[in-house]
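Novice: structure here, sequence nowhere to be found:
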């Protein structure tokens, strides 16, 4: 019988697989990569939900402008014809294109001034650490980046 074709060869083992050391190295590499990637992923999620909220605030402002054209005032655009609170003219949550159970922000008419001639609308995050977004009838935009409930001069932007 030829030694090349023999089933019972002597010599090095032909078993294949991972050694414990190789497995530990692979697990360590996966751990390091996930430790680096997870914060970036979380940051991406926050940025994307904030962008959707900004878009929804702009659409909300458009609905308020339509309300003003029909009623000559922003007054009464809230639920039960109120001036502030949840809107009746737009979805009360963001993303407005999804179900309320998936909301990341609550949209409200924060204040009316000048006898209903000016407004401030707000996107309050469900997760408080993100900071509220504001849009004013005169076009100003604000992001309460530090979450203190007021806007400083440096916070009158959405990409501060």
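Specialist: Arrived safely, thanks for sending. Note that this is a predicted model, so its numbers are computed, not measured.
Novice: make it CA atoms for all contacts and neighbour counts henceforth
Specialist: Noted.
Novice: distance from stretch 50-63 to the middle of the chain?
Specialist: Here stretch 50-63 shows a centroid-to-chain-centroid distance of 13 Å under the convention Cα atoms, centre = their mean, to the nearest Å.
Novice: alongside the first one, take a look at this:
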């Protein structure tokens, strides 16, 4: 009586094993990618907020020295520019109060590209920030 062996020597992965692995990776990627996208948007917003605070500090220094706030042209002429990573995602404007009123400014950062879902970020001379839920 001869013994017949029905077991085969395995030389690799079966098609079913590969397909299961691909399906698992696809499921994990579909969960992880949107979270990563939101993380990137929050990180870019955080960098913009840091620049807004830097501009507000510069505005306070300018006010102490000149008794008025600086407009965007004056800030640019004094050597200030947005870092490239912020400038790629946000543009900014500085709105000054009427010259006959007490000095005031409103700093607005407007998002571009993927950041647009975020909406504008504003900061005024009193430190009020909008929208509050984005700060």
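Specialist: Thanks, I have it. In this text, all values refer to a predicted model and were calculated from it rather than measured experimentally.
Novice: what would you report as the TM-score here?
Specialist: In this superposition the chains share a TM-score of 0.80, using TM-score structural alignment, normalised by the length of the second structure; 125 aligned residues with a Cα RMSD of 2.2 Å.
Novice: centroid residue for the first structure?
Specialist: In the first structure, the C-alpha nearest the mean C-alpha coordinate belongs to residue 49, at 1.7 Å (Cα atoms, centre = their mean).
Novice: for that one, pull up the helix or strand it's in.
Specialist: helix 20-71 (DSSP states H and E).
Novice: can you check residue 109 of the first structure too?
Specialist: Element membership for residue 109 of the first structure (DSSP H and E) is strand 105-113.
Novice: the helix or strand following that strand vs the second structure, average offset?
Specialist: Going down the chain from strand 105-113 of the first structure, the next helix or strand is strand 118-125, by DSSP H and E. Compared with the second structure after fitting, strand 118-125 of the first structure deviates on average by 0.6 Å (mean Cα distance after the TM-score superposition for the first structure).
Novice: kindly report the same for stretch 54-66 of the first structure.
Specialist: In the superposition with the second structure, the aligned residues lie an average of 0.7 Å away from stretch 54-66 of the first structure, counting by mean Cα distance after the TM-score superposition for the first structure.
Novice: who does the strand holding residue 109 of the first structure touch, helix- and strand-wise?
Specialist: strand 93-94, strand 118-125 (3 or more Cα pairs under 8 Å, 6 or more residues apart in numbering; DSSP states H and E).
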